[in-house]
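In: Sharing a model that was predicted from the sequence below.
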Amino acid sequence: MVFTKIRQQGGAMVVTIPRDMALQMGWQVGTRIALENDGDSLSLKPAKRTPRGRLTLAELLGQIDSEEIATLNQSISDQDDYPVGKEV
């Protein structure tokens, strides 16, 4: 068992995790940690990312606005000028 002290840093209380313990957990600077109050103890776990959900290709294609695509294509076609430099 390792002991550490709570210290003040600005308006927060900070506990230092010994480097070897953090490395054993696969943690590094910047790792997001979830804190959970377990009565008289505190648990630290890697924070789980909340999945945003995935769309199928058909769902993605169904979100395309054909008028917006036509406007975009028109604006790009205005840029079809002759070369002005040493383009190949």
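Out: Yes, it's here.

In: make it CA atoms for all contacts and neighbour counts henceforth
Out: Fine.

In: Distance of the most centrally placed residue in the chain relative to residue 33?
Out: The centroid of the chain falls nearest to residue 49 when counting by CA atoms, centre = their mean (8.6 Å). As judged by CA to CA, to the nearest Å, residue 49 and residue 33 stand 11 Å apart.

In: another one to put next to it:
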Amino acid sequence: MSITTKIRKQGGAAIVTIPPAVLKTMQLEIGDQLSLEMSEGELVVKPLKSAKKRYKLSELLEGKDAMSRLNADVAWATEGDPVGHEIS
């Protein structure tokens, strides 16, 4: 895939726009970090591999109480015998 883009100025920075099709193909999102390297007079842009997010136990357990309440609220639906043509 070859795409032409221009360098433009925004504030004091030089900006290069990456088209949405390139972002999608490379599985990149706004905010992802890129590595810029010079190689034989060419600019090489590579995505930086982000480390997997590590969660604290407290983060993993967030919402646990709400889910327990929801399960208790719908427990009636799993109790008792079928009353119609339910699939069991």
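Out: Everything's here; your move. None of the values given here were measured: they were computed from a predicted structure.

In: And the residue nearest to the centre of the first structure, how far from residue 73 of the first structure?
Out: For residue 49 of the first structure, the distance to residue 73 of the first structure (CA to CA) stands at 37 Å.

In: same question, residue 59 of the first structure
Out: Taken as CA to CA, the span from residue 59 of the first structure to residue 73 of the first structure is 22 Å.

In: for residue 12 of the first structure, same thing?
Out: As judged by CA to CA, residue 12 of the first structure and residue 73 of the first structure stand 53 Å apart.

In: what's the matching range in the first structure for the longest helix belonging to the second structure?
Out: Longest helix of the second structure, by residue count under DSSP state H: helix 64-73. Per the alignment by TM-score structural alignment, helix 64-73 of the second structure matches no residues in the first structure.

In: Any chance you could list what contacts stretch 4-16 of the second structure?
Out: With CA atoms under 8 Å, 6 or more residues apart in numbering as the contact definition, stretch 4-16 of the second structure has outside contacts at 17-18.

In: and that stretch, which stretch of the first structure?
Out: So stretch 4-16 of the second structure sits over residues 3-15 in the first structure, by TM-score structural alignment.

In: need the contact list for the residue nearest to the centre of the first structure.
Out: So residue 49 of the first structure contacts nothing (CA under 8 Å, 6+ apart).

In: Nice, that's everything, thank you.
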